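Asker: predicted model and sequence below, questions to follow.
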Amino acid sequence: MPIRCEIVSQDRVVFSGDADIVVLPGVEGEMGILPNHAPLLTALRYGIIVVRKQGEEQYFTVAGGVAEVQPDQVTVLADAAENVMEINVQRAEAAKRRAEERLKAGVPQDSDEYFELQAALRRSNLRLEAVQRYRQRMQRERRE
């Protein structure tokens, strides 16, 4: 019996489907959610969500948010989320460069702009690392 998984960002549904297991990057560490899991609510850190069904895995970046787990469903409400296969590498690299340049320009460290730039840099780095780590693996597995 699978568990239903919904990953929702602020502007769209990123994933909706059944899974055998969902691995979440909780603030206390990674957690694997199987069908009939005990109910829980957890904050999410920047990281990768893995959705596995019948031996195939899909990977999603998540930049914070919360996850609600019920015995038959996992609902992720993400600050930002994206399927690794949909990441635009050029856009992520450009966002990283912009954030780094603005930080080098001397933004005060106690300002809102500084924290926004730090978050943008973390998101860009997460996206680029996810592409490097997971996209190549997924493409290789599909060829086999």
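Answerer: All right, it came through fine.
Asker: going by C-alpha atoms from here, please, whenever you check contacts or count neighbours.
Answerer: OK.
Asker: kindly provide the distance from Trp119 to Arg45.
Answerer: Not quite, residue 119 is Ala, not Trp. From Ala119 across to Arg45, the span is 12 Å (CA to CA, to the nearest Å).
Asker: between the two, tell me which one has more neighbours.
Answerer: When neighbours are counted by other CA atoms under 10 Å, Ala119 and Arg45 differ, and Arg45 comes out ahead with 19 against 15.
Asker: and here's the other structure:
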Amino acid sequence: MENKSQLTVNVVTPDGLIYDHHATIVVANTISGELGILPNHAPIIAPLAIDEVRVRRTDSDTHVDWIAVNGGIMEVRDNVVTIIADTAERERDIDVSRAERAKQRAEQRIEEAKASHDTDQLRRSEVALHRAINRINVSKHR
């Protein structure tokens, strides 16, 4: 029998399923703003921003899992929240030193792109910087 007072949350990347738990609430940032999903939410599909996703697990009223998501989409249907993203990492899996190095590389590339007036490189570098900062911020929730 399906439990109508909880959600099933799945986060999938090209590398496979990286998260699969039950939850009482999921909060994600879409490109239109923050969206909170509770059990029995109406069906929805929303494009996600590069940001953190918060999942309050049902096995603990105080436990929240944090997931760094680099865009993607979220689908909600029949108390199942499915997030499909190019990359996503749980806070405990983030290599902070690698994220710091990625941040430094992106900052350097931004300066180079500004100096050469390369708008495409500037946009790509700004996205890389945003992703690195997101990973660093999510890692701080450990």
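Answerer: Cool, the structure landed. This structure is a prediction, so every number in the text was calculated from the model and none was measured.
Asker: Glu34 of the second structure belongs to a strand?
Answerer: Yes. For Glu34 of the second structure, which was evaluated using DSSP: H, G, I helix; E, B strand; the rest coil, the result is membership in a strand.
Asker: what lines up with it in the first structure?
Answerer: Using TM-score structural alignment, the equivalent of Glu34 of the second structure in the first structure is Glu30.
Asker: so what's the residue nearest to that match when sequence neighbours are not counted up against?
Answerer: Distance criterion CA to CA, 6 or more residues apart in numbering; nearest residue to Glu30 of the first structure, sequence neighbours excluded, is Leu24 at 5.5 Å. If a contact means CA atoms under 8 Å, 6 or more residues apart in numbering, then Leu24 of the first structure has 30-33, 44, 48-50 as its contacts.
Asker: of these, which ones are shared with the second structure?
Answerer: Cross-checking these against the second structure gives 30-32, 44, 48-50 as conserved contacts, using both residues aligned by TM-score structural alignment, their matches' CA atoms under 8 Å.
Asker: now, of the residues you listed, which are buried?
Answerer: Among those, those that count as buried by neighbour count (16 or more other CA atoms under 10 Å) are 44, 48-50.
Asker: you'd agree Gly17 of the first structure is up against Cys5?
Answerer: Yes. In this structure Gly17 of the first structure lies within contact range of Cys5 using CA atoms under 8 Å: 5.5 Å.
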